[in-house]
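S.K.: build me a structure from this.
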Amino acid sequence: MKEQHQLPRHSDGVNLTLPELLQYKNQAIRWLPPATSIWSQLNGQHRSNAKGRGMNFAEVRLYQAGDDIRAIDWRVTARTGKPHTKLFSEEREQPVMLLIDISQSMQFGSKLLLKSVQAAHFASLLSWIAVSEKDRIGAVIHNGHSLRDTRPTSRQQGPLNVINTLLTSHREIHNRNKTTQAEKTFSDALSHLHYLCPKGSDIAVISDFHSMREQDKQRLSQLRQHNRIQFVQISDPLEQGVTDYRGTEHVRDSRQSAWIDFSSAKTREKLSHHHMQHQEFIRDMARSLAIPLHHISAAIPLLQQLVSANSQNGGQV
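M.R.: The predicted structure follows:
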């Protein structure tokens, strides 16, 4: 018998609420470097390879009693004949930018959560981690009909801005028939991110990447020139042909709807084949751009995946 997972607190798996995203504030401390990091945990590693906050050189001045002798500038000391010491200042806060895809292909879930809901959960956790590390957090949110953004902001206001914008953008999907807005593409979202993103940012792209195209490689390459990028793929087991259901069900995506016979092995094999083709495209794109690719399932609560990531290879189903 397969393990059954309970919904996260305050969540119904379909809608987004403020309490279910606020709960990650108290979880951020569990993944703060140097003990570990969210990325090393997703990779199933015990140690973090994340670069810690460092110190920038500020100036040289005459040595004073109590200065650390390890900071003595021996070159200046030899040239002047008087001991001088180097002064350092802590690195400035790092901008962290999220591209959160909650478009039509993300409005799907066969077991526990919609992929868009799981993406929002992970975005909330990343936001609280960022400000716990004294960084600024901002986001671009793509729901297929509009692009909403929050500029990088520090302290508690940063995550709250991201969460409130996520809630608004997620609600907008259900009211899409009442709007006349032109459709926004994944490429549009990347372009907006490129416009908004400060140089030297850490970027996390959270999506199922079903809307990513080969032509997006150029924009991603431009972003990567001055920033560090991570891909976070949200998936559902049914996309891989994995299901216990053996009946016929009416399903739909953003383009079409159909009756599918899940009792047919051929149907499940076709789903699996399509998934493998999609995975090959994403892996090739990530590999060619040297962008790390991480995996999160919408069928398992986020925190449960992260805690057991070392044994589950990033929580893939």
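S.K.: only C-alpha atoms from now on, for both contacts and neighbour counts.
M.R.: Will do.
S.K.: please enumerate the strands of the chain.
M.R.: 55-62, 84-90, 95-101, 136-142, 147-153, 202-207, 228-235, 248-252, 257-261, 293-297 (DSSP state E).
S.K.: as TSV, those with distance to residue 117 and mean neighbour count would be great.
M.R.: Output for the strands of the chain, formatted as TSV (distance: least, C-alpha to C-alpha, whole Å; neighbours: other C-alpha atoms under 10 Å):
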stretch	distance to residue 117	mean neighbour count
strand 55-62	38	12
strand 84-90	36	17
strand 95-101	10	26
strand 136-142	13	27
strand 147-153	17	21
strand 202-207	11	23
strand 228-235	10	22
strand 248-252	18	11
strand 257-261	22	12
strand 293-297	11	22
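S.K.: of all those, which one is nearest residue 39?
M.R.: Closest approach to residue 39 among those is made by strand 293-297 (7.9 Å; C-alpha to C-alpha).
S.K.: against which helices or strands is that closest one packed?
M.R.: The contact analysis (3 or more C-alpha pairs under 8 Å, 6 or more residues apart in numbering; DSSP states H and E) places strand 293-297 against helix 38-42, strand 228-235.
S.K.: now these in TSV, with distance to residue 26?
M.R.: Output for the helices and strands packed on strand 293-297, formatted as TSV (distance: least, C-alpha to C-alpha, whole Å):
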stretch	distance to residue 26
helix 38-42	15
strand 228-235	22
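S.K.: out of those, flag the one nearest residue 177.
M.R.: Comparing these against residue 177 with C-alpha to C-alpha, the closest turns out to be strand 228-235 (26.0 Å).
S.K.: who's in contact with the closest one?
M.R.: Residues from elsewhere that reach strand 228-235, judged by C-alpha atoms under 8 Å, 6 or more residues apart in numbering: 115, 118-119, 200-209, 286, 291-298.
S.K.: next: stretch 87-96.
M.R.: 53-61, 71, 130, 134-138, 152, 198, 200-204.
S.K.: so what's the closest residue to residue 25 other than its chain neighbours up against?
M.R.: Nearest in space to residue 25, with sequence neighbours left out and distances taken as C-alpha to C-alpha, 6 or more residues apart in numbering, is residue 128 at 5.4 Å. Residue 128 makes contact with 24, 25, 28, 156, 159, according to C-alpha under 8 Å, 6+ apart.
S.K.: which one of these has the most neighbours?
M.R.: Counting by other C-alpha atoms under 10 Å, residue 159 has the largest number of neighbours within the contacts of residue 128, with 30 neighbours.
S.K.: check contacts around the nearest residue to it once chain neighbours are set aside.
M.R.: In space, and not counting its chain neighbours, residue 159 is closest to residue 127: 5.1 Å by C-alpha to C-alpha, 6+ apart. The contact partners of residue 127, by C-alpha under 8 Å, 6+ apart, come to 137, 158, 159, 162.
S.K.: before we compare anything, build this one as well:
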Amino acid sequence: MSEPAQLPPPPIVPAATVRRLSLKVTRRLDGLLQGDHLGFLPGPGTEAADARSYQAGDDVRRIDWAITARTGETHIRTTIAERELETTLVLDLSTSMSFGTATAEKRDVGIAVAAAFLHMAKGPGDRVGALLVGNDGIRALPPRAGSAGAYATLSAMLRQPRETGPSGDRLAAALRAAGARQRRRGLVVVVSDLLEPVEQWERPLRTVAARHDVVVVQVVDRRERELPAVGVLRLVDPDTGREVDVRTNAKTRERYAEAAAARAEAQRAAVRSAGADHVEVRTEDDWLPQLARYLTRRRRTRAVVPAGRA
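M.R.: Below you'll find the predicted structure:
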């Protein structure tokens, strides 16, 4: 019996390719969002500053009991609003992301979305790291600062091989790793198609969202939502390699669409119940306006500071 064919090693990505993608994303993002930054907005913050005497209207939860006991006068501890941000990108590049029936594969869209977050999270003092999810495991990229750091991280993403074999369940492990590596409150951005069973990644996502600001960008393809009317169609599970022939009559297409809609709703509900933001990006549409709509909503929502806490 002949040995199975071996895939060639991943190509070395030319620096010019990385620069082109980075420049394209930067220009389009700045033109649409005016260089929005993802740092925490002004507010009470969590970094301790000075203590001062209590005044009517102050948040009683900020009373510094040690100073109050020592001085005999009620004091509160002021805080500094957080300006620096540490971001962890969890980028799913497993086999199911190497799929697309429109203008791009989910993998391509996912890397472009990650590049956008890299661009927006490189303000002064900010650092961005990444966890790349592949069939063989998780590749950790250390947090880096500035344009040089973003460039290096993007280059590593583009060098990841395009997966084609069974991948197993890696997203849950990547979420646990994200929570373990980022001690200080920060931002975790998950870019994935979420095709692993919900019950496997929902609890780790909830754990991460309890400590960090979490955004889940779900990349989907239209053929995951609907079947074309093409007679008999052979479908392949990208994660297991299992094949099945399906007759794409009207009844089958309707049942498929219903099942896909139910799965999508379960995924959205799981993300939101975990306390994370959910953004859907489709391969058949331009990814940037889809992402921009979310970022605009995020900015408007977070610009509202509760009374008495500014």
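S.K.: in structure 2, what range does the lengthiest helix in structure 1 match?
M.R.: With DSSP state H setting the assignment, residue counts place helix 265-288 as the longest helix in structure 1. Using TM-score structural alignment, helix 265-288 of structure 1 corresponds to residues 250-273 of structure 2.
S.K.: between the helices and strands packed on strand 293-297 of structure 1, which gets nearest to residue 213 of structure 1?
M.R.: strand 228-235 (14.5 Å).
S.K.: roughly how far does residue 51 of structure 2 sit from residue 82 of structure 2?
M.R.: According to C-alpha to C-alpha, to the nearest Å, residue 51 of structure 2 stands 18 Å off from residue 82 of structure 2.
S.K.: what do you get for residue 296 of structure 2?
M.R.: Using C-alpha to C-alpha, residue 296 of structure 2 is found at 20 Å from residue 82 of structure 2.
S.K.: please apply the same query to residue 181 of structure 2.
M.R.: 19 Å.
S.K.: ditto for residue 150 of structure 2
M.R.: As for residue 150 of structure 2, its distance to residue 82 of structure 2 is 21 Å (criterion: C-alpha to C-alpha).
S.K.: so which residues of structure 2 form helices?
M.R.: 15-33, 65-71, 106-120, 146-159, 171-181, 198-209, 250-273, 287-302.
S.K.: want to throw the ones you listed into CSV with distance to residue 234 of structure 2?
M.R.: Shown next, in CSV, are the helices of structure 2 (distance: least, C-alpha to C-alpha, whole Å):
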stretch, distance to residue 234 of structure 2
helix 15-33, 34
helix 65-71, 68
helix 106-120, 20
helix 146-159, 30
helix 171-181, 27
helix 198-209, 25
helix 250-273, 13
helix 287-302, 28
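S.K.: out of those helices, which is the most enclosed?
M.R.: Counting by mean count of other C-alpha atoms under 10 Å, helix 106-120 has the highest mean neighbour count of the helices of structure 2, with a mean of 23.
S.K.: okay, and that helix goes to which residues in structure 1?
M.R.: Helix 106-120 of structure 2 covers residues 115-129 of structure 1 once aligned (TM-score structural alignment).
S.K.: after superposition, how close is that stretch to structure 2?
M.R.: Following superposition, stretch 115-129 of structure 1 is found to deviate from structure 2 by 0.7 Å on average (mean C-alpha distance after the TM-score superposition for structure 1).
S.K.: related to what we said a few turns ago, figure out which of the strands of structure 1 is closest to residue 42 of structure 1.
M.R.: Nearest to residue 42 of structure 1, of the strands of structure 1 and by C-alpha to C-alpha, is strand 293-297 at 6.4 Å.
S.K.: could you give the angle of the closest one to helix 265-288?
M.R.: Here the directions of strand 293-297 of structure 1 and helix 265-288 differ by 150 degrees (axes from the mean of the first three to the mean of the last three C-alpha atoms, to 10 degrees).
S.K.: mean shift between strand 293-297 of structure 1 and structure 2?
M.R.: Strand 293-297 of structure 1 sits 0.7 Å off on average (mean C-alpha distance after the TM-score superposition for structure 1).
S.K.: stretch 172-179 of structure 2 against structure 1, how far on average?
M.R.: Looks like 1.6 Å for stretch 172-179 of structure 2 (mean C-alpha distance after the TM-score superposition for structure 1).
S.K.: so where is that stretch in structure 1?
M.R.: On structure 1, the counterpart of stretch 172-179 of structure 2 by TM-score structural alignment is residues 187-194.
S.K.: who's in contact with that stretch?
M.R.: 99, 140, 141, 142, 147, 212, 213, 216, 219, 220, 223.
S.K.: apart from its chain neighbours, what residue comes closest to the second one?
M.R.: Same thing as residue 140 of structure 1. Closest to residue 140 of structure 1 by C-alpha to C-alpha, 6+ apart is residue 149, at 4.4 Å.
S.K.: now do the same for that neighbour: its match in structure 2.
M.R.: In structure 2, residue 149 of structure 1 lands on residue 140 (TM-score structural alignment).
S.K.: and its match, how far from residue 243 of structure 2?
M.R.: Distance from residue 140 of structure 2 to residue 243 of structure 2, by C-alpha to C-alpha: 33 Å.
S.K.: ok, residue 283 of structure 2 - how many residues close by?
M.R.: 22.
S.K.: in contact with the nearest residue to it once chain neighbours are set aside, which residues?
M.R.: Once flanking residues are discounted, residue 283 of structure 2 sits nearest to residue 221: 5.3 Å by C-alpha to C-alpha, 6+ apart. Residue 221 of structure 2 sits next to 99, 100, 101, 102, 106, 282, 283, 284 when contact means C-alpha under 8 Å, 6+ apart.
S.K.: and residue 221 of structure 2, what's its match in structure 1?
M.R.: For residue 221 of structure 2, the residue aligned by TM-score structural alignment is residue 236.
S.K.: please report how far its match lies from residue 185 of structure 1.
M.R.: 22 Å.
S.K.: please report the distance of residue 223 of structure 1 from residue 22 of structure 1.
M.R.: 30 Å.
S.K.: follow-up on the earlier one: report the distance from the longest helix of structure 1 to the chain centre.
M.R.: For helix 265-288 of structure 1, the distance from its own C-alpha centre to the chain's C-alpha centre is 21 Å (C-alpha atoms, centre = their mean, to the nearest Å).
S.K.: how much does that helix stray from structure 2?
M.R.: Following the fit onto structure 2, the mean deviation recorded for helix 265-288 of structure 1 is 2.0 Å by mean C-alpha distance after the TM-score superposition for structure 1.
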